[in-house]
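Engineer: generate coordinates for the sequence data below:
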Amino acid sequence: MNVFVLTGAGISAESGLGTFRDRGGMWSRFDPARLATPEAFARTPEAVHAFYNLRRRGVREASPNAAHAALADLERGLAARGGGLFLCTQNVDDLHERGGARAVTHMHGELLRARCTACGAGRPWAEDLAVATPCPDCGRRGGMRPDVVWFGERPLHLAAIEAALLSADLFVAIGTSGAVYPAAGFAAQARAAGIRTHEINLAPSDTADAFDAATYGPATRAVPDFAADLLARTG
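Structural biologist: Predicted structure coming up:
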């Protein structure tokens, strides 16, 4: 069996990382137009760096939870049975990797990477960024930015994601709001192709009607139970 799993902020919430669109989420407290767009970075880079430095420290301090570990177990279990897991995340944290997942597709980039707007070079980056930070490749200052997808920018790896989605036997969305496209359209796209769909979330998402089945509850309980049941049925 080939399983496509899409994860959102809800899977990392129990690790202490905030969600974005729920009540009390990050975008209810911070204006994304001022902090998460190319225009904001061009206008007030110091404020953008301060915001992402704070988020980067939060990621470094967070630990993967049982839901991350369960997906890593599912990845190994499906491979042992001749199948596979395509793990696609909207999250910019590295908790899937630290939870044991071997292959993770970050469609919105990675907070623990930096990219130079002058030369385009990207690299792992765990420390703070500032306007004065020089690019290690070209030496330019002022252009180093978090290697994440901001509002108005195109998500990454879309061709590979679509190919994996349409070759899956099961599509699972975990901890997503169903409000951000193109990811919000994956369930309907999978269902139109005859692929079974399953939502795991605290509450129904904006696209709950596009799912054939659903499990609602905390990710640290729902995801391990789902993964264990799926492996038992495919064993």
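
Engineer: could you use CA atoms for every contact and neighbour count after this?
Structural biologist: Will do.

Engineer: check contacts around the residue lying closest to R102 once chain neighbours are set aside.
Structural biologist: Computed as CA to CA, 6 or more residues apart in numbering, the closest residue to R102 that is not its neighbour in sequence is A72, at 7.4 Å. By CA atoms under 8 Å, 6 or more residues apart in numbering, the contact list for A72 reads 96, 99-102.

Engineer: if I look at the closest residue to A9 other than its chain neighbours, how far off is L202?
Structural biologist: Leaving aside its sequence neighbours, A9 sits nearest to T19 (CA to CA, 6+ apart; 5.1 Å). For T19, the distance to L202 (CA to CA, to the nearest Å) stands at 12 Å.

Engineer: helix/strand/coil for the nearest residue to A103 once chain neighbours are set aside?
Structural biologist: Of all residues not flanking A103 in the chain, L87 sits nearest, at 6.9 Å (CA to CA, 6+ apart). Classification of L87 by DSSP: H, G, I helix; E, B strand; the rest coil places it in strand.

Engineer: still on that earlier bit, give me the common contacts of T19 and L202.
Structural biologist: Counting by CA under 8 Å, 6+ apart, the contacts common to T19 and L202 are G10.

Engineer: how about the residue of the chain positioned farthest from its centre, secondary structure?
Structural biologist: Here the chain reaches farthest from its C-alpha mean at G139, the gap being 30.6 Å by CA atoms, centre = their mean. Look at G139: counting by three-state DSSP, its state is coil.

Engineer: here is a second sequence; please produce its structure as well for comparison:
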Amino acid sequence: MSKKKLVVLSGAGISAESGIKTFRDNNGLWENHDVTEVASPQGWAKDPHLVLDFYNQRRKQLYECQPNNGHYGLVELEKYFEVSIITQNIDDLHEQAGSSDVLHLHGELKKVRSTTDESLVYDLEGWELKWGDTCEKGSQLRPHIVWFGEAVPAIETAIEIAARADIFVVVGTSLNVYPAAGLLNYVPSATPIYIIDPHQPAFTPSKNITFIQEKGTEGVPQLINLLTN
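Structural biologist: This next block holds a predicted model:
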């Protein structure tokens, strides 16, 4: 008998519990930078050295962080379900924990890409990307991140995954960031939705939504109990 498909949409909250800082904690500032300075094409054009340094510090921090019980709980669910994770996070904590199917909507911190040919994507050795590091065509490398104002190439794949969900789980995201938050619109109407968040999102719940008002480290174990007992 085939397993039911469980789709998870994860956001910054689950990473924050591992010590990853998020700009939403601090009025849109990240290490005292306005996000447009460090996470937009305009910011890159204006001061690429600042942008490179900013992501080098994010990468350095990531190498010091470990997955938490929320991440490990989602791996545990693979025993019972076919689990696909769609994450807004640029860290690799889901992969470190052992999740086998992870789609990154907003790019990956440990990867870099060409500034002239976005199909040229590379794994970065270590945490530092320097000015003068180039792709095979000789162009400067940039962080492999979807910046504000850029298209989200993986969204079509994410929509296809959401549309096949037998169970849909939201963890660590306020559902304020689009197009990711819009994925709920593609979940089949009969599919139960579980939202794990200490703060209940401000929208009218449908009859199929169950709220678990906890952080991921507490809420994911509760979800496992609900789904497996």
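
Engineer: picking up where we left off before, what residue of structure 2 takes the place of the residue nearest to A9 of structure 1?
Structural biologist: Using TM-score structural alignment, the partner of T19 of structure 1 in structure 2 is T22.

Engineer: returning to what we had before: burial count for the residue nearest to A103 of structure 1?
Structural biologist: L87 of structure 1: 23 surrounding residues under other CA atoms under 10 Å.

Engineer: can you pull the contacts of it?
Structural biologist: 4-7, 103-105.

Engineer: matching it against structure 2, which residue comes up?
Structural biologist: L87 of structure 1 maps onto I85 in structure 2, by TM-score structural alignment.

Engineer: where do the helices sit along structure 1?
Structural biologist: Using DSSP state H, the helices assigned to structure 1 run over residues 26-29, 32-35, 38-43, 45-61, 66-80, 95-98, 158-166, 186-192, 219-234.

Engineer: now these in JSON lines, with distance to D209 of structure 1?
Structural biologist: Output for these, formatted as JSON lines (distance: least, CA to CA, whole Å):
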{"stretch": "helix 26-29", "distance to D209 of structure 1": "25"}
{"stretch": "helix 32-35", "distance to D209 of structure 1": "28"}
{"stretch": "helix 38-43", "distance to D209 of structure 1": "34"}
{"stretch": "helix 45-61", "distance to D209 of structure 1": "32"}
{"stretch": "helix 66-80", "distance to D209 of structure 1": "24"}
{"stretch": "helix 95-98", "distance to D209 of structure 1": "27"}
{"stretch": "helix 158-166", "distance to D209 of structure 1": "19"}
{"stretch": "helix 186-192", "distance to D209 of structure 1": "9"}
{"stretch": "helix 219-234", "distance to D209 of structure 1": "19"}
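
Engineer: out of those helices, nearest to P146 of structure 1?
Structural biologist: P146 of structure 1 lies closest to helix 45-61 among those, at 7.3 Å (CA to CA).

Engineer: what separates the match of L87 of structure 1 from L124 of structure 2, distance-wise?
Structural biologist: 23 Å.

Engineer: ok, T19 and L202 of structure 1, which is more surrounded?
Structural biologist: A side-by-side neighbour count of T19 of structure 1 and L202, using other CA under 10 Å, places T19 first with 22 against 18.

Engineer: next, the contact list for that one, please.
Structural biologist: By CA under 8 Å, 6+ apart, the contact set of T19 of structure 1 is 9-10, 13, 25-26.
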